[in-house]
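Novice: sequence first, then the predicted structure, then my questions.
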Amino acid sequence: MHSAQTLQELLNTAHVAPDVFELRPDYRALLIAVDGLVPEPSDEAGNALLEQAEASARAALSQQKVEHLPHVAAWREAYQAFGAKPNRTRNSLEALVRRADAGLPRVNRLTDLYNAISVLHQIPLGGEDLASYRGAPRLIRATGHEPFDTVASGEPIVEYPDAGEVVWCDEDGVTCRRWNWRQGRRTQLRDDTTSALFILDALEPMTTEALLAAGKDLTKHLLLLGPEVVTAQQLLQSDVHAPGQ
């Protein structure tokens, strides 16, 4: 089991490439690493949180279309900036909000938790199995040669991102394509996950205060998922362009 210090040392080496900040100087990432999780199936606490998230999404969508929600709109613009089509490849927040009216998926209590927090705080939020991770998280603009382990038509395959695409990766390849669109098979959360990495992505108009509040809410719930849970976090942002507060 990792200690909080070991988790923090890993996060301290996380990196966002300068050309990503050139694309969006307002980008911030909050990374939260956690260990000591006790795997459990979906439960009543998670269901209640998902029901709150569904109600929150319905209330938001009663006022405006999903693509006009401020943070969703910002991410659609960011996707267009590196050549992705936001109507075809939706960021993870938009994809979840669009599902909320019909009911968010119930997977296991860890996945249920971070999906609920994503919708409640209107923020793209990805989860990776830390035991399958190799080295530190890095957000880069792809060359097009980085392998991405995924599934197509029910069969495992290796794909490659487009050149210039914004991707999260580790030493073994891409872990999430198009910033926060689709996570890979190799590092996906599983029913037996005990250590995880969560990535919360923010663009203006989301403030850093709101980003940290979402991370605090996620951490509060993660600490309830086992008697020996430990966490660490790291905020990544541009040194040149201070984000709005």
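Specialist: All right, it came through fine. Predicted model, so just to flag it, every value in this text is computed and none were measured.
Novice: all contacts plus neighbour counts: C-alpha atoms, from now on.
Specialist: Will do.
Novice: show me what the top helix by length along the chain is packed up against.
Specialist: Secondary structure of the chain per DSSP state H: the longest helix is helix 44-61. With contacts taken as 3 or more C-alpha pairs under 8 Å, 6 or more residues apart in numbering; DSSP states H and E, helix 44-61 sits against helix 92-100, helix 109-120.
Novice: now the next helix or strand along the chain from it against helix 92-100, angle please.
Specialist: The helix or strand immediately downstream of helix 44-61 is helix 70-81, counting by DSSP states H and E. Taking axes from the mean of the first three to the mean of the last three C-alpha atoms, to 10 degrees, one finds helix 70-81 and helix 92-100 inclined to each other by 130 degrees.
Novice: name the residues that touch helix 70-81?
Specialist: 23-24, 66-67, 85-86, 90-91, 93-94, 122-123, 178, 202-206 (C-alpha atoms under 8 Å, 6 or more residues apart in numbering).
Novice: quick one: the strands in the protein, in order.
Specialist: Here the chain has its strands, by DSSP state E, at 15-16, 28-35, 125-129, 138-141, 148-152, 155-159, 166-170, 173-177, 182-183, 195-202, 230-237.
Novice: and the angle from the longest helix of the chain to helix 92-100?
Specialist: Using the same axes, to 10 degrees: helix 44-61 against helix 92-100 is 90 degrees.
Novice: what residues sit buried inside helix 44-61?
Specialist: By 16 or more other C-alpha atoms under 10 Å, the buried positions in helix 44-61 come out as 46, 47, 49, 50, 51, 52, 53, 54, 55, 56, 57, 61.
Novice: and here is the other one:
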Amino acid sequence: MNISINQSLFTMNDQFKIGLIHYNKIVVAESPQMIKGRTQLYQEHLFLDLQDSPLTERPGIQEWRKLWKFFGADPNRYRHSAESLMRRIAKQNYLTPFHSAVDLNNFFSLQYEIPIGIYDIATIQDPIEIALGDENTGYDGLNGRYNALTNILYSKDKLGAFGSPFVDSSRTAVTEKTTDALQIFYLRPSLSVDDCEQLLATAGKMFTQVNGGDFKVSLLSFHNQSTTY
């Protein structure tokens, strides 16, 4: 599987980075009580924090809003997924458990304040490219409607677009039948390479502690624009 970033993105921000974790031989099931409890407690603490300071001033949320706008999308109309999750929590509309892969994906997104997507590799046709959408880019999303991705980052394979930091497609959703998965981290450009690699390694270790299997980490950047699994 080859994964690359469209070079044009670096002309807009040469610090742009994408983190990748490839999981294989995982077992997706109901989240263990430990993960459910930890996620609930984290949301309750986050709710209290959000009462004292505006959500848009949190470093990760703020940085991604600026990047969103820089690429040409309206961050108030098309909120990235990490901000959407936090806005739910600010209203005490806490996330309910779904399954072990999605629950951890959401937990990482809240913890690191960045959009993250996870996809069933069995539904993807190589190669994968991360690019900027235009007026012809879009798909049927997990939110139950068609989502246009003009000026929004997205991932595509041979069949077309399948993921973005806005909302993911239903075509590549991870289910309890998934055994191989790809997780895409839309990292904060301000993070150093070392910090990004540490973040990915920590997330991969925690994910496989819950779901089993193995993982491999890659970091795409200006100096490393593609990788092969």
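Specialist: Alright, I've got the coordinates. Everything numeric here is computed off the predicted structure, so don't read it as measured data.
Novice: closest one to residue 105 of structure 1 among the strands of structure 1?
Specialist: Evaluated over the strands of structure 1, closeness to residue 105 of structure 1 peaks at strand 125-129, with 15.0 Å, by C-alpha to C-alpha.
Novice: next, the angle from the closest one to helix 92-100.
Specialist: Going by the same axes, to 10 degrees, strand 125-129 of structure 1 makes 100 degrees with helix 92-100.
Novice: which neighbouring elements make contact with strand 125-129 of structure 1?
Specialist: Packed against strand 125-129 of structure 1 by the contact rule (3+ C-alpha pairs under 8 Å, 6+ apart) you find helix 92-100, helix 109-120, strand 195-202.
Novice: so how far is residue 227 of structure 1 from the residue most central in space within structure 1?
Specialist: By C-alpha atoms, centre = their mean, structure 1 has its centre lying nearest to residue 126, at 2.2 Å. For residue 126 of structure 1, the distance to residue 227 of structure 1 (C-alpha to C-alpha, to the nearest Å) stands at 24 Å.
Novice: just tell me the aligned range of stretch 59-67 of structure 2 in structure 1.
Specialist: Using TM-score structural alignment, stretch 59-67 of structure 2 lines up with residues 70-78 of structure 1.
Novice: check which residues of the matching stretch are buried.
Specialist: 71, 72, 73, 74, 75, 76, 78.
Novice: residue at max distance from the center of structure 2?
Specialist: Max radial position in structure 2 (C-alpha atoms, centre = their mean) goes to residue 52, at 26.4 Å.
Novice: how deep is residue 176 of structure 1 tucked in, by neighbour count?
Specialist: 27 (other C-alpha atoms under 10 Å).
Novice: swap in residue 129 of structure 1?
Specialist: A count of nearby residues for residue 129 of structure 1, using other C-alpha under 10 Å, gives 20.
Novice: same check, this time on the one 5 residues further on
Specialist: Look at residue 134 of structure 1: counted by other C-alpha under 10 Å, it has 13 neighbours.
Novice: just checking, what residue in structure 2 corresponds to it?
Specialist: Residue pairing (TM-score structural alignment): residue 134 of structure 1 is matched to residue 125 of structure 2.
Novice: mean shift between the match of stretch 59-67 of structure 2 and structure 2?
Specialist: Its aligned residues in structure 2 lie a mean 1.2 Å from stretch 70-78 of structure 1 after superposition (mean C-alpha distance after the TM-score superposition for structure 1).
Novice: identify each buried residue in stretch 156-174 of structure 1, please.
Specialist: Neighbour-count burial for stretch 156-174 of structure 1 flags 159-162, 164-170, 173-174 (criterion: 16+ other C-alpha under 10 Å).
Novice: out of those residues, which is nearest to residue 221 of structure 1?
Specialist: residue 168 (24.8 Å).
Novice: so who does the closest one touch?
Specialist: By C-alpha under 8 Å, 6+ apart, the contact set of residue 168 of structure 1 is 137, 138, 139, 140, 174, 175, 176, 177, 179.
Novice: and residue 133 of structure 1, by the same measure?
Specialist: Residue 133 of structure 1 sits in contact with 170, 187, where contact means C-alpha under 8 Å, 6+ apart.
Novice: what do we get in structure 2 for residue 39 of structure 1?
Specialist: Residue 39 of structure 1 maps onto residue 28 in structure 2, with residues paired by TM-score structural alignment.
Novice: which residues touch its match?
Specialist: Contacts of residue 28 of structure 2 (C-alpha under 8 Å, 6+ apart): 99, 100, 101, 175, 176, 177, 178, 179, 211.
Novice: let me have these in JSON lines, extended by neighbour count.
Specialist: What follows is the contacts of residue 28 of structure 2, written out as JSON lines (neighbours: other C-alpha atoms under 10 Å):
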{"residue": "99", "neighbour count": "18"}
{"residue": "100", "neighbour count": "21"}
{"residue": "101", "neighbour count": "26"}
{"residue": "175", "neighbour count": "17"}
{"residue": "176", "neighbour count": "13"}
{"residue": "177", "neighbour count": "11"}
{"residue": "178", "neighbour count": "20"}
{"residue": "179", "neighbour count": "19"}
{"residue": "211", "neighbour count": "23"}
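Novice: correct me if wrong: the match of residue 134 of structure 1 contacts residue 159.
Specialist: Yes: look at residue 125 of structure 2 against residue 159 with C-alpha atoms under 8 Å: they come within range, at 6.8 Å.
Novice: these two touch, right, residue 172 of structure 2 and residue 117?
Specialist: No: using C-alpha under 8 Å, residue 172 of structure 2 is not in contact with residue 117; the gap is 10.2 Å.
Novice: distance of the aligned residue in structure 1 for residue 116 of structure 2 relative to residue 217 of structure 1?
Specialist: Counting by TM-score structural alignment, residue 116 of structure 2 lines up with residue 125 in structure 1. Distance, residue 125 of structure 1 to residue 217 of structure 1, by C-alpha to C-alpha: 12 Å.
Novice: between the two, who's got more neighbours?
Specialist: Ranked by neighbour count (other C-alpha under 10 Å), residue 125 of structure 1 and residue 217 place residue 125 first, with 26 against 14.
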